[in-house]
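Got a predicted structure here, sequence first:
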Amino acid sequence: MNSFAKNNVVGLHSGSVYEDIMTHINDFESGFTSQNYKSSLSRFFMWMRGKELTELTEEDLYIRNADLLKYRNYLKEIKDEEGGRKYSNNSINNYIAAIQSLYKFLEKNDYEVKSIVTKIKPLADDSQRCGTLYAHEAEKMAEVVLSTVKGIEKSALIHMAYTTSFRKSSLLNIRYSDIVKHDIYDYYEVAVIGKGNKKHTVPISCELYNQLLQIKKQDYYKKYQDDKVFHLSKTTIQEMMDFLKQELNIPPHRNIKFHSFRNVASMYGTLEEAKAHYNHSSYDVTERYRHKDNDLSNSLSLRIDKNIDDNIFNGLSKEELIEIILKQHEGAIFQMKRDAQNILERRGDM
């Protein structure tokens, strides 16, 4: 008989097991963390006891170190739809961390549990962050892929991927009904349910929306009745990426993946704009994944040591000025192009 049988005193805890678990979960500042922990705990107790969190009793909380090891092995064995491992080592470590955190809380609040039994050595870090992809490369990929099977659809998928920064799963679930014309401004809004079940809405241009409509005009699209924009399997997308890397001579060490499209936008705009664009819960997360420019030639330490007259540009020709502009960081070039467009519109030249 375990130690729970000895504590059958009414009122030992002020609330039910579920209420106390939720008190712990809701104590996190990040709603994203709270949602992940709740999901992780629900998964564990369904495997361990076959119960929802709302059904748990104090007796159900009894676990052994061996149980946690068995559960981790169970997670490692789960396969995805392509036969590979569904959960990475890092994901599994996060799921286990949620359990460990809960048992520390329970022990602190006089439950007859020992948090030490949840202590197991973390699995090795198997993360491999996808490599950096630049805007001009993404644009070239969208162009090259047009010559392949379902080229219009693949090109639109790439364009959507690097423009909206939606994850692959979100992109593949978009329906035409999710895309709505703004009632005032000249753009469309695309709404998806992203990571952590958070709704995320991103605007797209009328040109991109018209590109999506071209998919509907393809003969093969007539067989689909689900209103989804994209009908590309994950295998097809992987084969597309392999083809593009070969066509553009992108070396393996750059580790370019489909997810690389997601980070293209991070070189544009401010940190605040990037946080909103990616729907991140904190600036720390945005900064961690922000597109880093490895060119240090324009660093503060070098610029501050050079006193150059502001009139230096007056001695250059138009062609020389354009040459300098085109050598700048892509985010800076985009901003200058946008400023130039605004000037031409004010002059009535566009």
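Thanks, I have the structure now.

Please make it C-alpha for all contacts and neighbour counts, starting now.
OK.

Can you tell me the SS state at Val180?
At Val180, secondary structure determined by DSSP: H, G, I helix; E, B strand; the rest coil is strand.

Tell me where this protein has helices.
Secondary structure of the chain (DSSP state H): helices located at 17-25, 31-49, 65-77, 89-108, 135-144, 151-164, 168-172, 206-216, 234-247, 271-278, 283-289, 300-303, 318-325, 330-347.

Tell me which residues are up against the fifth one.
If I follow you right, that is helix 135-144. 154-156, 158-159, 162, 244, 261, 264-265, 330 (CA atoms under 8 Å, 6 or more residues apart in numbering).

Relative to Lys198, tell me which of the helices of the chain wins on proximity.
With CA to CA as the measure, helix 31-49 is the member of the helices of the chain nearest Lys198 (8.7 Å).

Contacts for stretch 246-264 next, please.
With contact meaning CA under 8 Å, 6+ apart, stretch 246-264 is reached by 130-135, 138, 158, 161-168, 237-238, 241, 245, 289-291.

would you list the contacts of helix 135-144 in a markdown table and tack on neighbour count and distance to Glu272?
A markdown table is the format used below for those (neighbours: other CA atoms under 10 Å; distance: CA to CA, whole Å):
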| residue | neighbour count | distance to Glu272 |
| --- | --- | --- |
| Lys154 | 25 | 31 |
| Ser155 | 24 | 29 |
| Ala156 | 24 | 27 |
| Ile158 | 22 | 25 |
| His159 | 21 | 23 |
| Tyr162 | 25 | 18 |
| Leu244 | 17 | 32 |
| Phe261 | 28 | 20 |
| Val264 | 24 | 16 |
| Ala265 | 22 | 13 |
| Glu330 | 17 | 18 |
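
next up, a second structure to put side by side with the first:
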Amino acid sequence: MANFETSYIDDYICENIEEFLKFKGRRSINTEKTYRSALNMIFKDKLFKSEYKYITVNDIENKLNSDVLFEYFDDMFYREKEDGTRKYSNQTINNRQSAIKSLIEYLRGRKVIKYDLDDLTILESLPTTGEEIEMIPFDLAMKYAEYFGRESQGLEKSLIINLATETGMRAKELLSAEWSNFIEVEDGVILKSNGYNKGKGNKEWIDKISKELYNELLQLKTIGNEKKLFTLTYKQLDGMMKRGNRILNKTGIDYSFHSFKKLAVTMCYLNNGNCIDSAMKKARHSNVNTTMRYLRLTDLNVTGIISAKMNTSEKLYKTVSHELLLECLEEMRPEMLLLLNNKIKNKSSEGDYL
């Protein structure tokens, strides 16, 4: 009879985790309690294991790799309660990040696991002062798309920014998007969730884009992306935004990929006559308060509008020269010009100004 060698692919590391927690407890019993609670939640949420004795090397190395952790904490940041407020505070997220990062560093140092610690740099501490992610200006978003279009995987990077700006889809939804999500119709292309690719909270989502944008996206098939649109990772998107903020951004604001969603929601709101319902649908929010928070915290240059109105004639634009009017329009923000051009286009299509 043949001899078979029996070995375990995964080694349980519960004793190492307990050692780590006891080590933390030497300096502060509160730190040990906080870390123990935080790790319990991560193991339960991502590994579906509630006890340390079932945690393995493979769990840490592969099932909790940097991309998985980035997605996990990103989802925590945007998860909402029924009243539209955030479910998790920045401090709670920071506690969990610190716990898992410290554990991985400890296990790596003890040579229990193999893990590239540089990958953990994408997990940055969040501000604890209630700061919100800002909307990126439209012209800057287009600069990012143009700049990253010249990098490796430039076509994907440029188009994922354009699609995020157009639809307001989150990074997770975009990275999971497949060609089967698209349905061509007479006046455009429907982009709709199906199967596993649903939005936050396992919700269905739907949007509509122009055929022109869809044709641009089809270029991705020419580089071998036959099933999914994008082969990028969360880590690449995060690095991309950091480079953009450093190289192209002079505002002093650190924009994240989610800033494109804020831009999409804001432009939808303005493009539809300040319709909060349209913006809410665009954002796929379940509570209008969340959408209001998006719009209220976005700098739309409306501060002091009453005073400005008192000191400026409402009909001034009708009295100035054509040259001055054009000069002033050229200096307006690109998104404002886009609204004006859309209004002109719609009026022209009605036949009154042909």
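Perfect, thanks for sending it. Everything numeric in this text was worked out from a predicted model, so none of it was measured.

TM-score for the pair, please.
Here the TM-score for the pair of chains, by TM-score structural alignment, normalised by the length of the first structure, is 0.61; 250 aligned residues with a CA RMSD of 3.6 Å.

Just the closest of the contacts of helix 135-144 of the first structure to Gly31 of the first structure, please.
Nearest to Gly31 of the first structure among these, counting by CA to CA, is Ala265 at 24.6 Å.

what sits against the closest one?
135, 162-165, 274.

Which residue in the second structure aligns with it?
Per TM-score structural alignment, the equivalent position to Ala265 of the first structure in the second structure is Ala264.

I'd like the distance between its match and Glu327 of the second structure.
Distance of Ala264 of the second structure to Glu327 of the second structure, given as CA to CA, to the nearest Å: 27 Å.

okay, which residue is most central for the second structure?
Nearest to the geometric centre of the second structure sits His258, at 3.3 Å (CA atoms, centre = their mean).

sorry, back to before: can you tell me which of the helices of the first structure is nearest to Leu123 of the first structure?
Among those, the nearest to Leu123 of the first structure by CA to CA is helix 89-108 (5.7 Å).

buried stuff in that closest one?
Within helix 89-108 of the first structure, the residues scored as buried using 16 or more other CA atoms under 10 Å are 89, 91-100, 102-106.

Kindly indicate which of those residues lies nearest Asp339 of the first structure.
Nearest member of the buried residues of helix 89-108 of the first structure to Asp339 of the first structure, counting by CA to CA, is Ser91, at 43.5 Å.

Just the buried ones among the contacts of stretch 246-264 of the first structure, please.
130-135, 138, 158, 161-168, 237, 241, 245, 290-291.

With Asp187 of the second structure as the reference, measure out to the nearest residue to Ser348 of the second structure once chain neighbours are set aside.
Excluding the flanking residues, the one nearest Ser348 of the second structure by CA to CA, 6 or more residues apart in numbering is Leu354, at 6.0 Å. Using CA to CA, Leu354 of the second structure is found at 22 Å from Asp187 of the second structure.

circling back: what would the contacts of helix 135-144 of the first structure look like in a markdown table with distance to Arg43 of the first structure?
Listed next are the contacts of helix 135-144 of the first structure as a markdown table, based on distance: CA to CA, whole Å:
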| residue | distance to Arg43 of the first structure |
| --- | --- |
| Lys154 | 35 |
| Ser155 | 38 |
| Ala156 | 36 |
| Ile158 | 34 |
| His159 | 36 |
| Tyr162 | 33 |
| Leu244 | 38 |
| Phe261 | 31 |
| Val264 | 34 |
| Ala265 | 34 |
| Glu330 | 44 |
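
and Arg243 of the second structure, what pairs with it in the first structure?
Per TM-score structural alignment, Arg243 of the second structure is aligned with Phe243.

List the contacts of its match.
Counting by CA under 8 Å, 6+ apart, there are no residues that Phe243 of the first structure touches.

try 10 Å this time
141, 144-145, 148, 237, 249 (CA atoms under 10 Å, 6 or more residues apart in numbering).

Just the closest of those residues to Ala124 of the first structure, please.
Nearest member of the contacts of Phe243 of the first structure to Ala124 of the first structure, counting by CA to CA, is Ile237, at 28.3 Å.

The closest one against Glu153, yeah?
No: between Ile237 of the first structure and Glu153 there is no contact under CA atoms under 10 Å: 11.1 Å.

shared neighbours of those two, which are they?
With the criterion set as CA under 10 Å, 6+ apart, the contacts of Ile237 of the first structure and Glu153 do not overlap.

State the distance from the match of Arg243 of the second structure to Ile324 of the first structure.
Applying CA to CA to Phe243 of the first structure and Ile324 of the first structure gives a distance of 33 Å.
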